[in-house]
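S.K.: here's a sequence, model it:
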Amino acid sequence: MKIKRRVFNLVFKSKVIRAFELIQNYSKVAKMYNLNRKTVRLWVNQRNNIQNLNTKISRFHVKYSRPILYEDLESEINDWVNKSRSDGVCISGKMIKIKALELSEKYGLNLKASAGWLSRFLKRKNLVLRRVTSCGRSLPHNHLEIINDFIKKCYDNLTGRTKEQIYNMDETAIYLDSPENYTYDVRGTKRVVSTTSGNEHTRLSIAFCASANGTKLPLVILVPRKTPFKDFDPPANVVLVYKPSSTFDAETFKTHFVQRVFLPHILQRSQKKPLMYFDNAPCHKSPITTDFMSDLNIDYEFIPPRHTNLVQPADVSWFKSIKKSYKDRWVEWYLNDSKSFTKNNNLKSPGFVKVICWLSDIWSNFDTN
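M.R.: Modelled structure (predicted):
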């Protein structure tokens, strides 16, 4: 068997020579760098030649960078990008090139705003393309004051109540297919395909509710179909509602959450004047809901608009963890579980029943802390 020779560059040899100058022991240096003792001694004896060669090569390998012809213009574009991003505006490469051409014309310059210029400009200004992680309106200018007032109000609402009497509820959507938005593929691939069952837009709407002491109420799950499932008894912590639109309106919310879930829960515990925190969804603020809850002597408070992602427990603490657990279940199913296929050999989704059981299990095991 042919033994492959090891090749060492001048940088490595210089490193070994510096180690010997510090330690002054051929054997120890050879052991440090997994070398033969004779090799180390040879390099040390040739140190002057090696260091001179290293200096000459580094002198000729100077990285070339193009001169910046329009530095002031690029600084103005960069300020515009930073200002736009601070306002939440999405900036594309095309927008940057259009802005560059506008400023070039304004100042009588000859910038062409080519793809190459854009690439170098982004590198110079440390700008990269990022995926948007949050959409919505910006916070009001006095948002800190609003948050402080809301927190103070929450403390005031604790008077005469235990944590068991304070609740938060919110709805979210779970999609039957939950594929990744990114995938590893061969560099240069033009068409990056994600094979799914075609149900990445088929959703269940779920209402989650829990008290401040960690008591979890049953889930209310809206299934987008008219007829009930055959031979399926939902788990004990799930209330199923068959509704083609799969959206919570005021009547659905009142009937299936307040009447079927929340009211039995507080009656069983003989709770007086419980307090529910809602966001500002229309089904929560509708008189159908608020009048009904007032008649039942249930107090309610609304999270300040546009602040739910900052102060509502469901948004801050629950949903990210729940959806991550759901994606883990979906990936495990996709990789390892037995699957069904259509007549045309297309993959079928996990199905509503399996997804409902996953959600029941995830909510049961959700950490109350």
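S.K.: alpha carbons only for contacts and neighbour counts from here, please
M.R.: Fine.
S.K.: would you say residue 239 is within a strand?
M.R.: Yes: using DSSP: H, G, I helix; E, B strand; the rest coil, the assignment for residue 239 is a strand.
S.K.: sequence B follows; please return its structure for comparison with A:
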Amino acid sequence: MRKAYTVQEKLDVVKKVRDGASQASVSRQSGVPAGTIRGWIKNEEKLQSAAAECHDSKGPQTKRIRGADDTTLDKALFEWFTQSRHDGIPLSGEILKVQAQKMSRQINRDDDTFKASDGWLWRFQRRHGIKSITVSGESKSANVESAAAYPTILRDIIDTEGLQIYNADETGLYYRMLPDKTLAEKNDPRQKTGFKKAKQRVTVLLACNKTGRHKLKPPVIGTSKNPRALHHVNRSTLPVVYQSSKNAWMTAYIFKDCFFKNFIPAVRHYLRQQKLKEKAILLLDNCPAHPPASTLSSHDGKIKAVLLPKNTTSIIQPLDQGIIKAFKSHCKRKLITHLLDSAMPPTDYIKTVTMKDVIFTTHYAWSQITTSTIDNCWRKGLGKAFDEDFLGFTETDITEAVAKYKDYAGEEALDVDLSSVELGVACDNDLPTSESKSDDQLIEDARSRSDDDDDEDEDAEPLQPPPGVPRRTAEEALACLEVSIQYIQQNPNSSFNSTTLLHAKLLLDMMRRDVVKSKKQQCITNYFK
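M.R.: Here you go, the predicted structure:
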């Protein structure tokens, strides 16, 4: 008789393999077929997500994870719960049941048969890790004293538990907006002539650890579920995690999905690689889109979220101390660089920027943030938690930054006014990344996530439909790559260096293997036709 294994049993077997044991030996010890173990390893992320979403002690022991019967209601109600808790509203089980019944009537109208029973409430709380807690009488507002006291609290947590510290925060990005400042001659009649600001936006979630050695793949949230630029693109190969919502805002559902499906597996993988304890906390601000910290924890409780004191994030949150600003600076510079390289008028160029461009610009900008920048920002915000102080940027740091700028600009280098640079980077600093929504808006957003609609590009100013891009073969890609390598080798004075050539040759080897795999094996009967 075939045995049904619990989620926890599957994870325990996978962990033994991850710890170095061979699949054959684990199979003999556990009595699980080797093929079954391979399947569990392949689906480890799904198992982690399933176990993490069951927060009670019996959750990982279940053999089947039961989802919500009405996914639209489930998502809308959880968003409402997160929003209400952010506003400091005490909630009970009876209040949840009344709100669920109300939302169900709005969703299903005359076809509503939903009953908010005690059993339904128990399953809803179990799915989302909602616990009953005592609400303290503290004021919602926080002050500078809270920010000053928190590093000591964090240091006690680190000393007690010996874990890794991460921080995550959202930022909005106008990915087509060009600077609204320009240099001009004093008597130039066109000095105030500009162009309409393009306000197409995305929200980017950045996360990293204290040392800066682990920068996680950033989720990018657009308005379109299936942007035209990503048609026929394998999204698992993208350098970001693409998500979507109606206004390109972060939502509690998206954040929870990213935490369990991306953050926890990525952190476990990194800690295993570094041979560190698999224990970590993620510091979060009190954004309305962030679910309660009690709902953000791995199944074993070793990786969890902790909320910073309210209204203190601008003072102590590491990402707000300069990391996000540096990230946006690289994004803006990349946009300007591509504009100059295109030799197109700005109004024409910005219409050609697609979601795929945004994704790779985001990846480039995030990769340019150095470990020293991240470490300095952590010191500035929470230095006392690590017995480290932020001493500011030295004269050498400033000199090197100026030298890099002049080297980048060459003969075009200008004596740039610092205020104009600040304004160019800060144009989307106040861009909202979440909002408080009505019941109707929550239900509409939940429906849009549940529907498998094939929506198109989200641009406010529609692009001209691009010509049909044919599906390229492995042979065509290989031929183009070989020509590119020949060009690099024949032009030693070009901007490509030896590292670029090495990467191109590694890619060439991979492409050759793909060409071999793509060729169908000949049958012996083919030779007698």
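S.K.: give me the TM-score for this pair.
M.R.: TM-score of the superposed chains, computed with TM-score structural alignment, normalised by the length of structure 1, equals 0.53; 221 aligned residues with a C-alpha RMSD of 2.9 Å.
S.K.: gap between the spatially most central residue of structure 2 and residue 257 of structure 2?
M.R.: Here the mean C-alpha position of structure 2 is nearest to the C-alpha of residue 219 (C-alpha atoms, centre = their mean), at a distance of 2.1 Å. Here the criterion is C-alpha to C-alpha, to the nearest Å. By it, residue 219 of structure 2 lies 11 Å from residue 257 of structure 2.
S.K.: what is the burial count for residue 517 of structure 2?
M.R.: Number of residues near residue 517 of structure 2 (other C-alpha atoms under 10 Å) recorded here: 11.
S.K.: so it sits in a helix?
M.R.: Yes: using three-state DSSP, the assignment for residue 517 of structure 2 is a helix.
S.K.: before we move on, back to that, contacts only, for the aligned residue in structure 1 for the residue nearest to the centre of structure 2.
M.R.: Superposed on structure 1 with TM-score structural alignment, residue 219 of structure 2 falls opposite residue 220. Residues in contact with residue 220 of structure 1 (C-alpha atoms under 8 Å, 6 or more residues apart in numbering) are 206, 207, 208, 238, 239, 240, 241, 256, 257, 261.
S.K.: at 6 Å what do you get?
M.R.: 206, 207, 239 (C-alpha atoms under 6 Å, 6 or more residues apart in numbering).
S.K.: also residue 202 of structure 1?
M.R.: Contact partners of residue 202 of structure 1, counting by C-alpha under 6 Å, 6+ apart, are 175, 176.
S.K.: hmm, try it at 10 Å
M.R.: 173, 174, 175, 176, 177, 223, 224, 246, 349, 352 (C-alpha atoms under 10 Å, 6 or more residues apart in numbering).
S.K.: the last one -> structure 2?
M.R.: When you say that, I think you mean residue 352 of structure 1. Mapped onto structure 2 by TM-score structural alignment, residue 352 of structure 1 lines up with residue 355.
S.K.: residue 320 of structure 1: helix or strand, and which one exactly?
M.R.: Secondary structure from DSSP states H and E places residue 320 of structure 1 in helix 319-336.
S.K.: equivalent range in structure 2 for that helix?
M.R.: Against structure 2, helix 319-336 of structure 1 falls on residues 324-341 (TM-score structural alignment).
S.K.: quick one, strands of the stretch 101-250 of structure 2?
M.R.: For the stretch 101-250 of structure 2, the strands defined by DSSP state E, counting those that start in this stretch cover 164-174, 201-209, 219-222, 241-244.
S.K.: just put these in JSON lines and tack on distance to residue 305 of structure 2.
M.R.: Output for these, formatted as JSON lines (distance: least, C-alpha to C-alpha, whole Å):
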{"stretch": "strand 164-174", "distance to residue 305 of structure 2": "9"}
{"stretch": "strand 201-209", "distance to residue 305 of structure 2": "12"}
{"stretch": "strand 219-222", "distance to residue 305 of structure 2": "17"}
{"stretch": "strand 241-244", "distance to residue 305 of structure 2": "20"}
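S.K.: please identify the deepest-packed of those.
M.R.: Among the strands of the stretch 101-250 of structure 2, ranked by average contacts under mean count of other C-alpha atoms under 10 Å, first place goes to strand 219-222 (a mean of 26).
S.K.: what about it, how far off from structure 1?
M.R.: Mean deviation of strand 219-222 of structure 2 relative to structure 1 after superposition (mean C-alpha distance after the TM-score superposition for structure 1): 1.0 Å.
S.K.: got the contact list for residue 207 of structure 1?
M.R.: With contact set as C-alpha under 10 Å, 6+ apart, residue 207 of structure 1 has these partners: 169-173, 217-222, 239, 248, 253, 256-257.
S.K.: my guess is residue 512 of structure 2 is in a helix, correct?
M.R.: Yes: counting by three-state DSSP, residue 512 of structure 2 is found in a helix.
S.K.: aligned to it, what sits in structure 1?
M.R.: Aligned counterpart of residue 512 of structure 2 in structure 1: none (TM-score structural alignment).
S.K.: so residue 512 of structure 2 versus residue 374 of structure 2, what's the distance?
M.R.: In this view, residue 512 of structure 2 and residue 374 of structure 2 are 39 Å apart by C-alpha to C-alpha.
S.K.: which part of structure 2 matches stretch 48-61 of structure 1?
M.R.: Aligning stretch 48-61 of structure 1 against structure 2 (TM-score structural alignment) gives no matching residues.
S.K.: in that stretch, which residues are buried?
M.R.: Buried residues in stretch 48-61 of structure 1, counted by 16 or more other C-alpha atoms under 10 Å: 50, 54.
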